[in-house]
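Student: Attaching a predicted model along with its sequence, questions to come.
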Amino acid sequence: MTDKTYFATLAAYNCWANGKLYAAAEALGDAARRADRQGFFGSIHNTLNHIMVGDRLWLSRFPGQPAYRYRLDEVPYPDFDALKAARAAQDQTFIDFIAAMTPDYLAGDLRYTNTRGDTFTMPVRLVLGHVFNHQTHHRGQVHHMIGMAGMGAGEEPPAIDLIYYLREVGA
């Protein structure tokens, strides 16, 4: 599997997992999504916003991508429906972004400046690995908070591990 195929798989998985997680979060209702659940960013809603913020900040560090400036705890989408629509659009942006990459670009380095103003140079493939790992990390937190919120009698949060996606799509 080439780097490009691998990252295309991660982008598609990201979209799939977010779809399942957002459906479960939506079913909880607004009060349950906004309740403080002792997560890094407090609530399900705030953590979903943080994932969006992180995605946009990281993607904006790549040449030709829209520039975003957020605090890491910022909530750019106070409305869940707007957040859900933005998430779907962002997931498609990742899919398109990876599809447009060349093998040479993936083999190269990315020079970027973080939110503190520090500049780094790292291999593109490792930065992309971090971006997808960051999403997975915080999706896991949301998954746990959804479980704490209670889905309904006998229900559990959706299985969103990568292996379930791979089995579903026949990888």
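Tutor: Perfect, I can see it now.
Student: rest of the way, CA atoms for contacts and neighbours
Tutor: OK.
Student: Quickly note the distance from residue 119 to residue 53.
Tutor: 19 Å (Cα to Cα, to the nearest Å).
Student: One more to weigh against that first structure:
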Amino acid sequence: MNSVAYFERLARYNRWANGHVYDACATLSQRDLDAPRTAFFPSITATLNHLLVADSIWMSRLLGAPISMPLDTVLFAKFDDLRAARMTQDQAIIDFTSTLTPDVIASDLTYQSVTAGAYTMPRDLVLGHMFNHQTHHRGQLSNMILEAGAKPLEIDLIYYGRDHL
């Protein structure tokens, strides 16, 4: 598989996994979503918002129109609004990956970090990080969702592959 197809697949997997996370969250009350939890961000809602913020920042950099905001910004306090924004962002990521070329993926990206200085990194590493970052926090969400009483999530990449190849 070439690098373009790989990142296109990760974008589709990302949407699929986020859909499962949000479906599980939809079974919980807003109170459960906002309840204090033990994770990097202090609630399910805060973690879902962080993922949306981080994706917005990375996509803005990749598209050449960088934005910056604190990584703990709560863009949407209400679940339905957050879910709609997540769906829009996931489609934007899919649309973006469909425009990639091997030359673009092989190039470097220079960006200003939210918390540190300027960096120049290989674009394939940045793309890989964007998807891996989602996976990292979905793991935390999986635990928080289970603690809140929802069913365990089966969102590993291999499960996606079994259903979508």
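Tutor: Okay, I see it. Here the structure is a predicted model, which means the values were calculated and not measured.
Student: Please state their TM-score.
Tutor: After superposition, the two chains reach a TM-score (TM-score structural alignment, normalised by the length of the second structure) of 0.96; 165 aligned residues with a Cα RMSD of 1.1 Å.
Student: if we can go back for a sec, who has more neighbours, residue 119 and residue 53 of the first structure?
Tutor: Each of residue 119 of the first structure and residue 53 has its neighbours counted (other Cα atoms under 10 Å); residue 53 has more, 22 against 10.
Student: Where does that one sit, in terms of helix or strand?
Tutor: Under the criterion DSSP states H and E, the helix or strand holding residue 53 of the first structure is helix 44-60.
Student: what about that helix, how far off from the second structure?
Tutor: Averaged over the aligned pairs, helix 44-60 of the first structure sits 0.6 Å from the second structure after superposition, using mean Cα distance after the TM-score superposition for the first structure.
Student: Nearest the geometric middle of the second structure, what residue?
Tutor: Nearest to the geometric centre of the second structure sits residue 134, at 3.9 Å (Cα atoms, centre = their mean).
Student: For it, which non-adjacent residue is spatially closest?
Tutor: Using Cα to Cα, 6 or more residues apart in numbering and skipping the chain neighbours, the partner closest in space to residue 134 of the second structure is residue 51 (6.5 Å).
Student: tally of neighbours for that neighbour?
Tutor: Applying other Cα under 10 Å, I find that residue 51 of the second structure has 21 neighbouring residues.
Student: for the one 3 residues further on, same thing?
Tutor: Residue 54 of the second structure sits with 21 neighbouring residues when counted by other Cα under 10 Å.
Student: ok, it touching residue 73?
Tutor: No. With contact defined as Cα atoms under 8 Å, residue 54 of the second structure does not count as touching residue 73 (9.7 Å).
Student: Would you enumerate the residues in contact with residue 101 of the second structure?
Tutor: Applying Cα atoms under 8 Å, 6 or more residues apart in numbering, we find residue 101 of the second structure in contact with residue 4.
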